[in-house]
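A.B. asks: below is the structure, and that's it, no one-letter string:
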């Protein structure tokens, strides 16, 4: 019998909150059961395993992030779009570190096809249209942006910039300025 009030959606949202509190790697069906004060077995009518829970949290996080990015990009182009997009990723990671970590969780082909990952790629390519890049340079630029955003945010979340000057916001602004300049002057092979 399914316990009243528990649903897959509620469990996944609670799992995402737990990830933000204790870290994505610490999220398990057992930890979630403790949060709801239920037996682990009672959650298996909603979730297959801890891996299934993590995949569902990843899908939720990718969707949340894509929704925020789409809203931030509306009506923007060029450097303004680049900055808005980058800031959404950074702000989301800072507000939801466990969920952000979940966005890097490996997805099988079926889950990847159902994820918002395609929306992220489309938005990145939409930004790059403002820089007049064609293939294969556009793909190279998508990879560059993803690497820079994720690398910077990961180092910042790990405290890598907390004890140095200038402050990380100033560096972030300079990084985005440099990316804009690079994209406007993309090197030819």
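C.D. replies: It's in. On a predicted model such as this, the values are computed, not experimentally measured, just so you know.

A.B. asks: all contacts plus neighbour counts: C-alpha atoms, from now on.
C.D. replies: Will do.

A.B. asks: what segments of this structure are helices?
C.D. replies: 8-22, 29-36, 50-73, 78-95, 97-102, 109-114, 117-129, 137-157, 168-184 (DSSP state H).

A.B. asks: A further structure is provided below for comparison with the first:
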């Protein structure tokens, strides 16, 4: 087997894959080193510590999520864009469960100020801009949308909806419709 050249990006990619397989808490230096076939000490020439790896996974996840959201919302506005943004997040949570989980945690040092974080925030603001919200209201609207969409995804992922016969997709559509109505009236009030 050919040994791969260690780089910070490779360490983060392997950590992200580990998180997707075993959960975000599975990211520990020794596990990442084992997946790479090296000793833990070898990683420290490429990443500062576990927190740097966790931050790297969060940034990677934000970048991937921004790509997914950007492609989904292109050419859409208001309810269509809101639905597309939510669907993009649901899809990402299914496809990259450990990376999604990383975004549901407190951001590591430097992540909130990162370009990756800015990309996601800019896309969310772009979706909500279609509602005519004042700038000072847009931040609150992004938080409301994030809480509703993230909360729904979180409950769905833990199986909280599995014990009812009611259609989860109908609940999802109603959640987006509720947000759309709230943002439309919020924007009209502005």
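C.D. replies: Thanks, I have the structure now. Bear in mind that the values here come from a model prediction, so they are computed numbers and not experimental data.

A.B. asks: care to give me the TM-score?
C.D. replies: Remark: TM-score between the superposed chains equals 0.90 [TM-score structural alignment, normalised by the length of the first structure]; 186 aligned residues with a C-alpha RMSD of 1.8 Å.

A.B. asks: which one of the helices of the first structure is the most hemmed in?
C.D. replies: When those are scored by mean count of other C-alpha atoms under 10 Å, the highest mean neighbour count falls to helix 97-102 (a mean of 25).

A.B. asks: on average, how far is that one from the matching bit in the second structure?
C.D. replies: When the second structure is superposed, helix 97-102 of the first structure averages 0.9 Å from its matched positions, counting by mean C-alpha distance after the TM-score superposition for the first structure.

A.B. asks: distance of residue 91 of the first structure from residue 44 of the first structure?
C.D. replies: 34 Å (C-alpha to C-alpha, to the nearest Å).

A.B. asks: er, residue 186 of the first structure I mean
C.D. replies: 51 Å.

A.B. asks: again, but for residue 151 of the first structure
C.D. replies: 36 Å.

A.B. asks: and for residue 27 of the first structure?
C.D. replies: 15 Å.

A.B. asks: and these two? Which one has more around it.
C.D. replies: residue 27 (23 against 14; other C-alpha atoms under 10 Å).

A.B. asks: contact partners for residue 61 of the second structure?
C.D. replies: 99, 100, 102, 103 (C-alpha atoms under 8 Å, 6 or more residues apart in numbering).

A.B. asks: do the same with residue 80 of the second structure
C.D. replies: Residue 80 of the second structure touches residue 73, counting by C-alpha under 8 Å, 6+ apart.

A.B. asks: one more time with 7 Å
C.D. replies: Residues near residue 80 of the second structure by C-alpha atoms under 7 Å, 6 or more residues apart in numbering: none.

A.B. asks: same check, this time on residue 128 of the second structure
C.D. replies: Residue 128 of the second structure touches residue 138, counting by C-alpha under 7 Å, 6+ apart.

A.B. asks: rerun that using 8 Å as the cut-off
C.D. replies: Going by C-alpha under 8 Å, 6+ apart, the list of residues near residue 128 of the second structure reads 78, 82, 138, 141, 142, 183.

A.B. asks: list just the nearest of those residues to residue 108 of the second structure.
C.D. replies: Proximity of the contacts of residue 128 of the second structure to residue 108 of the second structure (C-alpha to C-alpha) peaks at residue 142, which lies at 20.4 Å.
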